[in-house]
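[1] Show me the folded form of this:
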Amino acid sequence: MDQGNTAFILICAALVLLMTPGLAFFYGGLVKAKSVISMMMMSFGAMGLIGVLWVLYGYAIAFPAAEGTVAPWAVDPGAFGLTNLLETPEGAAYPPLAFAAFQATFAIITVALVSGAIADRAKFGAWMVFAAIWATVVYFPVASWVFNFGLADDGSFAYGGWLTKGLQDVFGVGTIDFAGGTAVHINAGAAALALALVLGKRVGFAKGVSVPHNPPFVLLGAGLLWFGWFGFNAGSELAADGTAALAFVNTIAAPAAALLAWLLVEKLKDGKPTSVGAASGAVAGLVAITPACGSLSPFWAIVLGLVAGAVCALAIDLKFKLGFDDSLDVVGIHLIGGLIGTLYLGIFANGTGLIYSGSGTQLLVQAIAAFSVLIYSFVLAFVIGYVIEKTMGFRVKNEDEIAGIDTVVHGEEGYVLVDSK
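    Purely as a prediction, here's the structure:
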């Protein structure tokens, strides 16, 4: 067992887990002051719920043993409770439990991302029910489609997802998704769009009506996300090597470029670059580079960041034109950014991209993966959300939304400015 790689994976797992509290601050700063507790609790609720479900059965669904291409909805009964991962096989580079821990943090952050689309108006209990069902029938299987490494007899991990090995068997190249452009960002963004449609618009929804109540929270959250994202991207190599170093550098380059591009668009559109725009631009670049960080030269990572920052800055206004209330722009940043990063690889991926190979096969494969995940996640998220809304109710009453859902749902206030005692 390589103790250096084991330490690397465990440290990266801790970094990725930190991203969810970072997301809580990022989202919390963007909502109304009287909704900040509710918003942050949806992220922390996901940490608790998905952490438990992952150990109980999530890993068993996401990582059944790979012997050739694994069926899209395979399950490894021996992995329930992680019982078959307690021993490290001879010759393994790191303990299977280290890999399970690393992937657990991906499941948590993906579910938490969805919550940004329903800010200011969702019941916490209904959110937790949705999170449990969506993780079970959407995230865990999709993670298997993209990330599935089955544990082989020699302790190594072998690809078996249908979007990776399966498409490779058919087209000669499989989907490139180094750290989760499809499984994480497109997946979460599609589910966010579905929930935004199910819950409907906030009271008084219109451009310019809702403004972030705490931009410093947003900047703090973006900083924590960026910091944790180094574990997210570089850690996906599962080894402290040159590819991890490339992913690390690209995780600097792309979001830095996206930040600048977003600010430039803001300046040209509105006359002023904003702190929230800087934070949002950085996140857009991080989203776009996630699938591509191990397959692009740093130059092309900068170009990707510029494209993602500019396009996502424009895409966030689609909700006003199309009439859906994606409260915190999960669709505009994560769905659109994930699509950009995933499809960009079809052209610029080292070796197999169009400009290197002269073939459009990689682009075709990337598109199949991106839209398969998008459609699957959207349809099931819409159905799950609709059933919850029609049974236990997903949205709070309009009067509770106006009054502030922190006190109604959680009995707390984010800011107690006067001591009543």
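
[2] Please count neighbours and contacts with C-alpha atoms only from this point.
    OK.

[3] hang on, isn't F130 packed against Y386?
    No: the criterion here is Cα atoms under 8 Å, and F130 misses it with Y386 at 10.0 Å.

[4] Flag every buried residue along stretch 303-322.
    Across stretch 303-322, burial judged by 16 or more other Cα atoms under 10 Å covers 304-316, 318-319.

[5] got the contact list for it?
    Stretch 303-322 has contacts (Cα atoms under 8 Å, 6 or more residues apart in numbering) with 206-207, 253-262, 264-266, 281-282, 284-285, 288-289, 325-326, 329, 331-333, 336-337, 340-341, 344.

[6] to compare against the first, here's another:
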Amino acid sequence: MPPGISTLAADAPELSAANTGFMLICSALVMLMTPGLAFFYGGMVRVKSTLNMLMMSFISLGIVTILWVLYGFSMAFGTDIGSVVGWSADYVGLSGIGVNELWDPTTIPVFVFAVFQLMFAIITPALISGALADRVKFTAWALFIALWVTVVYFPVAHWVWGSGGWLFEMGVIDFAGGTAVHINAGAAALGVILVIGKRIGFKKDPMRPHSLPLVMLGAALLWFGWFGFNAGSWLGNDDGVGAVMFVNTQVATGAAVLAWLIYEKIRHGAFTTLGAASGAVAGLVAITPAGGSVSPLGAIAVGAIAGLVCAMAVGLKYRFGYDDSLDVVGVHLVGGVIGSLLVGFFATGGVQSDAKGLFYGGGIDQLTKQAIGVVAVLAYSLVVSGLLALVIHKTMGMRVDEDDEISGIDQVEHAETAYDFSGAGGGASSRKAEPAPAETAVAAAESKKVDA
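    Purely as a prediction, here's the structure:
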């Protein structure tokens, strides 16, 4: 019998209606995060790329769902094979799972656990899309998602959370996805953009977010859904750990918003809405691996450090010349690394597990484990994602033509536009009607500083 399915022995846990309902709600909240991400990213691009950005997230809901049912759940949570990947015939097609079979040792059905984890698998490749705005063929992106979740996400999820996975067995703490989701996606984004290159006009032409209200709406939906993402990862609500994670999620995010805005004011002279939204996401990312291990005071530290460091990190693309369109590397990769490593400093030993960080008398043991997890996932995802992108780029081509990129990827790839400026209805719009783009104050300052 595959690991995770409870037996019918007398001492086996019984199904809890309360926990099952709680986890179904959390699953729905995590599902909502992908459309929220689409709005967040969609508002950050220029008008001519809005629909493409929405679709790059939305298509993940379709592709990953089918692959998860066919074999993804089996690869991630099936019987361990060499501590690298799982596989169980009962999980293929979800066909060998009984309606009332429980995910051992929890009190929720296997189906509920599977659908909750599905939502994680869906949003992870969607996170990558923000780094590739304005320039990727939709068909190439869809193929990349299918290949990437198969050879990167499903195995890494097994490493981190699967019974027998090598990082799981080592004792690496990742409550809800700092390594498996955020470092994984951020490193993948870096690998792909190094292959496909920069947008036309990067560091020269203004590339301003076209709708900051849309960005704020997306950030709010992400923040809301993240409570399911984080608190639900304890798979129940019997012992208070999920409640601590809920509190820490809110606390760290608030601290990150403040830290980002303070840095922005000092460095660039303004409190921007884009900065507030980005700071919130940075805090959410950083607390994801750490929130079950730290106290609320520790969560403040995690959020504040993430907000400050991520605000500094988003400018690195101008210094080093890689075109991370919407700061996936600066927020998700850097934020994931920060949150994962800070477990090794702030873990109290009194919430999720008895593992203690350096500041609580635990020495460097847990920090060493966290560092190994960070490096392993980062390196694997960076290299394999870059290779996948290279194969696609050299075969079917991953980028749209130069003229199509300049004229607008929405019209070329989707035969639609986000807004009808002409007033004639339908899909076509005049370029003259598009608002004149201008760099954000923060991006412009960073770019000029580097050029100088």
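
[7] Quick check on the contacts of stretch 303-322 of the first structure: which are buried?
    253-262, 264-266, 281-282, 284-285, 288-289, 325-326, 329, 331-333, 336-337, 340-341, 344.

[8] and these, which of them are in helices?
    Counted as lying in helices by DSSP state H, out of these, are 253-262, 264-266, 281-282, 284-285, 288-289, 336-337, 340-341, 344.

[9] show me where the second structure has strands.
    In the second structure, the segments counted as strands under DSSP state E are 80-81, 85-86.

[10] For those, give me a markdown table that also has distance to V69 of the second structure and mean neighbour count.
    A markdown table is the format used below for these (distance: least, Cα to Cα, whole Å; neighbours: other Cα atoms under 10 Å):
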| stretch | distance to V69 of the second structure | mean neighbour count |
| --- | --- | --- |
| strand 80-81 | 18 | 18 |
| strand 85-86 | 14 | 26 |
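
[11] need those in JSON lines with distance to G386 of the second structure, can you?
    Shown next, in JSON lines, are the strands of the second structure (distance: least, Cα to Cα, whole Å):
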{"stretch": "strand 80-81", "distance to G386 of the second structure": "25"}
{"stretch": "strand 85-86", "distance to G386 of the second structure": "21"}
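
[12] List just the one of those strands that sits closest to D104 of the second structure.
    strand 80-81 (15.2 Å; Cα to Cα).

[13] Return the list of helices and strands in contact with the closest one.
    With contacts taken as 3 or more Cα pairs under 8 Å, 6 or more residues apart in numbering; DSSP states H and E, strand 80-81 of the second structure sits against no other helix or strand.

[14] Centre of the chain to it, how far?
    26 Å (Cα atoms, centre = their mean, to the nearest Å).

[15] Touching that strand from outside, list them.
    Strand 80-81 of the second structure is contacted by residues 86-87, 162-165 when judged by Cα under 8 Å, 6+ apart.

[16] What's the match for L222 of the second structure in the first structure?
    Using TM-score structural alignment as the criterion, L222 of the second structure maps onto L225 of the first structure.

[17] can you count the residues close to the residue nearest to that match when sequence neighbours are not counted?
    Distances taken as Cα to Cα, 6 or more residues apart in numbering place M19 nearest to L225 of the first structure, at 4.8 Å, with adjacent residues excluded. Burial measure for M19 of the first structure: 27 neighbouring residues, criterion other Cα atoms under 10 Å.
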